[in-house]
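Student: this one's sequence-less:
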């Protein structure tokens, strides 16, 4: 089992420790799953996570607040056992984040379904011409007698093609740039929405490019007010960005566990690899990276849970350091496994592919550096 001494850090309460232990038991019985049919695997994972009660933490019930430390603990634990399980949980939270934070009573009916695992959610923000630059969103939403007509494209949409509901961002034109965006709740079966392309990546995930052609949504599909889309998107990312760091942390811990077992068992020149000082130095570096990442992740989550309106700087630091550190830890794990480290299907080989996307999505590493620098300079 991975080191769990961090559970006794003052950032966490007894309820977090109890949850972590319960989820550990659940994961041991349910994970990993077969990834060969990624769509089926994700549908099955959402259903299983819902049946286990874990998805109730992915969104806040009426009158409750999202507990970011709980989100981080769940993502870290799931990612350590199965990166696709982490993906399935995370997208339920991110996909319905705007509804959880700002949705109407009617919109929250969808949230009830995603928290039970009865429906799959997606967050449709990225476009072919706008990734980290949300203000460059080109998809339009125009007032029509029936409500709103949406036209445009979204790409790299997680759960694209299997989602039952999307939160989609479009330009409504109240002001130039970021101030002219709005958010809408869009069922997947609405007329005019199509999957233009399924996207394949080095780690299996359901991803798609979506096309919106005269998609008409009623007035009550609008989340919040017109022109608040950018604020809603940033508020959602402010909550979930540190959880990306937590997922990376879980992958790094799994890489460490695999490596410690490897260097203790593998012998060279009559002695275990673990006896070599150079190997011990690598193990020390991995442990240091993991603890430093954990401190930043759970600090950011704790600050948010203590009532901070925004944790943009803390969340950026947590995501940047944890994802970059996990990449370094996993690379060392592959190196210390030798040829077995690059053998297709091995645990560390899969982790090597799984970790790479975390340094890109929800704000690439260099974007996080800009956010941090502006916070310091400002």
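Tutor: Yes, it's here. The structure displayed is predicted, hence computed values, not measured ones.

Student: Going by C-alpha atoms from here, please, whenever you check contacts or count neighbours.
Tutor: Fine.

Student: which stretches of the stretch 101-250 of the chain form helices?
Tutor: In the stretch 101-250 of the chain, the helices defined using DSSP state H, counting those that start in this stretch lie at 108-116, 229-265.

Student: quick one: which of those helices is nearest residue 344?
Tutor: Among the helices of the stretch 101-250 of the chain, helix 229-265 comes nearest to residue 344, with 15.5 Å by CA to CA.

Student: Pasting the second one now:
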């Protein structure tokens, strides 16, 4: 049983503990037996089930009420501890509609958010390009104004939910200024002429991922989210808000790995005694427990700081994502080691966790990018900026 003592920390309120209980009960009922053989079908089912359970109501705000970041982190941590694909399905409903929730017009919100919150439409966040991953300011995809329309040309890649999403939050160059100030954000429905899924991408932990290609794809001008040229700011605001939830997912993976390791070392015997009696094994367990608690403190500090009114949590979120994802990789690696040969057997829980965690150190800001962010924020604060 995963440690739940953190639910009594002062970062969280009684309603968060009740939410954790709700998600835990749903996960124990809905997730066992989930068929992962067809990830597209599994994600469709997960989004529908999460919507029916009311959990997707936390992913977007139709009336402008700020999102509860601690709730999002609790849900992602709990889902990740049970099933990585369930966490993915939930997370993308939030990230994919984040720009609409924060910057969308009343008409845009009314058209899409009731459906995504109910699990009746799947969303995606289309930012990365073949030649610009972390370097968003140098995106080259274009959106050229043509009367009452914009015409899209270019590619996006590594897009989560690519190929199964009903709507895409898309970022393209509209040219108001060079670099970051020349990008804008749009809501683009699937199935438009000139919009194709160029390639489905396979990874070590299967998820729906794709390269999108736009060739003279025409969208109405009212698909613009926010102001022209505000796309970079919108993207960074959305990532700033949701980055701590990536850390929460890593924390969920780490907690599961620690639980699996504890079960292993207390039941596996070597020379007539449990593995847990060996001091070296105890050292591994101590390090794993320390990493999990330290990551949890950073995750819920970032979420609490945002929920209590901080306009930005760039530094706190970057710290949480960097530490939680890097340490989760180490926790899971130790769990694999403590399982011996069984740790690398296909289908074992720790083997699945080993594959699941790796991408979290890359997406929504790779670890080295987070180090740059933290350093710049720390230097700016020191210099009085």
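Tutor: Now that the structure is in, tell me what you want to look at. Since this is a predicted model, take the numbers as computed values, not measurements.

Student: ok, back up a step: please produce TSV containing the helices of the stretch 101-250 of structure 1, extended by mean neighbour count.
Tutor: Formatted as TSV, the helices of the stretch 101-250 of structure 1 follow (neighbours: other CA atoms under 10 Å):
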stretch	mean neighbour count
helix 108-116	22
helix 229-265	24
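
Student: would you turn those helices into CSV with distance to residue 374 of structure 1?
Tutor: Formatted as CSV, the helices of the stretch 101-250 of structure 1 follow (distance: least, CA to CA, whole Å):
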stretch, distance to residue 374 of structure 1
helix 108-116, 35
helix 229-265, 16
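
Student: Could I get the full set of strands for the stretch 201-350 of structure 2?
Tutor: Per DSSP state E, counting those that start in this stretch, the stretch 201-350 of structure 2 has strands spanning 209-220, 224-225, 269-270, 273-274. These are given in chain order.

Student: And the helices of the stretch 101-250 of structure 1: which comes nearest residue 130 of structure 1?
Tutor: helix 229-265 (13.2 Å).

Student: can you name the residues of structure 2 that the closest one overlays?
Tutor: Counting by TM-score structural alignment, helix 229-265 of structure 1 pairs with residues 231-267 of structure 2.

Student: ok, now stretch 192-205 of structure 1?
Tutor: With TM-score structural alignment applied, stretch 192-205 of structure 1 matches the range 194-207 in structure 2.

Student: Quick check: buried residues in the matching stretch?
Tutor: Counting neighbours by 16 or more other CA atoms under 10 Å, one finds that the buried residues in stretch 194-207 of structure 2 are 195-198, 201, 206-207.

Student: Do me a favour and get the end-to-end distance for stretch 176-188 of structure 2?
Tutor: One end of stretch 176-188 of structure 2 sits 21 Å from the other (CA to CA, to the nearest Å).

Student: Give me the contact list for that stretch.
Tutor: For stretch 176-188 of structure 2, contacts defined as CA atoms under 8 Å, 6 or more residues apart in numbering pick out 100, 136-138, 167-175, 219, 223-232, 234.

Student: before we move on, what about stretch 303-318 of structure 2?
Tutor: For stretch 303-318 of structure 2, using CA under 8 Å, 6+ apart, the contacting residues are 11-12, 67-70, 73, 237, 240-241, 243-244, 298-299, 301-302, 370-371, 373-374, 377-378.

Student: Go through the residues you listed and flag which are in helices.
Tutor: Counting by DSSP state H, the part of those found in helices is 69-70, 73, 237, 240-241, 243-244, 298-299, 301-302, 370-371, 373-374, 377-378.

Student: what's near enough to touch residue 274 of structure 1?
Tutor: 260, 263-264, 280.

Student: one more time with 7 Å, if that's ok
Tutor: Applying CA atoms under 7 Å, 6 or more residues apart in numbering to residue 274 of structure 1 gives the contacts 263-264, 280.

Student: what do you get for residue 188 of structure 1?
Tutor: With contacts defined as CA under 7 Å, 6+ apart, the neighbours of residue 188 of structure 1 are 163-166.

Student: go on, residue 251 of structure 2?
Tutor: Applying CA under 7 Å, 6+ apart, we find residue 251 of structure 2 in contact with 77, 292, 295-296, 324, 328.

Student: out of those residues, who has the most neighbours?
Tutor: residue 324 (33 neighbours; other CA atoms under 10 Å).

Student: Test my guess that that residue contacts residue 250.
Tutor: Yes - judged on CA atoms under 7 Å, residue 324 of structure 2 makes contact with residue 250 at a distance of 5.9 Å.

Student: quick one: the helix or strand harbouring residue 86 of structure 1 to structure 2 mean distance?
Tutor: Secondary structure assigned from DSSP states H and E places residue 86 of structure 1 in helix 83-95. Compared with structure 2 after the fit, helix 83-95 of structure 1 shows a mean deviation of 0.2 Å (mean CA distance after the TM-score superposition for structure 1).

Student: So which elements touch that helix?
Tutor: helix 38-51, helix 68-81, strand 121-124 (3 or more CA pairs under 7 Å, 6 or more residues apart in numbering; DSSP states H and E).

Student: For the aligned partner of residue 171 of structure 2 in structure 1, give me its contacts.
Tutor: Taking TM-score structural alignment for the superposition, residue 171 of structure 2 sits opposite residue 169 in structure 1. Contact criterion CA under 7 Å, 6+ apart gives 124-125, 181-184, 229 as the residues in contact with residue 169 of structure 1.

Student: Let me have the contacts of residue 274 of structure 1 in JSON lines, extended by distance to residue 335 of structure 1.
Tutor: Listed next are the contacts of residue 274 of structure 1 as JSON lines, based on distance: CA to CA, whole Å:
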{"residue": "263", "distance to residue 335 of structure 1": "11"}
{"residue": "264", "distance to residue 335 of structure 1": "15"}
{"residue": "280", "distance to residue 335 of structure 1": "13"}
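
Student: which of the residues you listed are also in contact in structure 2?
Tutor: Counting by both residues aligned by TM-score structural alignment, their matches' CA atoms under 7 Å, structure 2 reproduces these contacts from the contacts of residue 274 of structure 1: 263-264, 280.

Student: From the residues you listed, pick the one nearest residue 355 of structure 1.
Tutor: Closest to residue 355 of structure 1, out of all of those and judged by CA to CA, is residue 263, at 22.1 Å.
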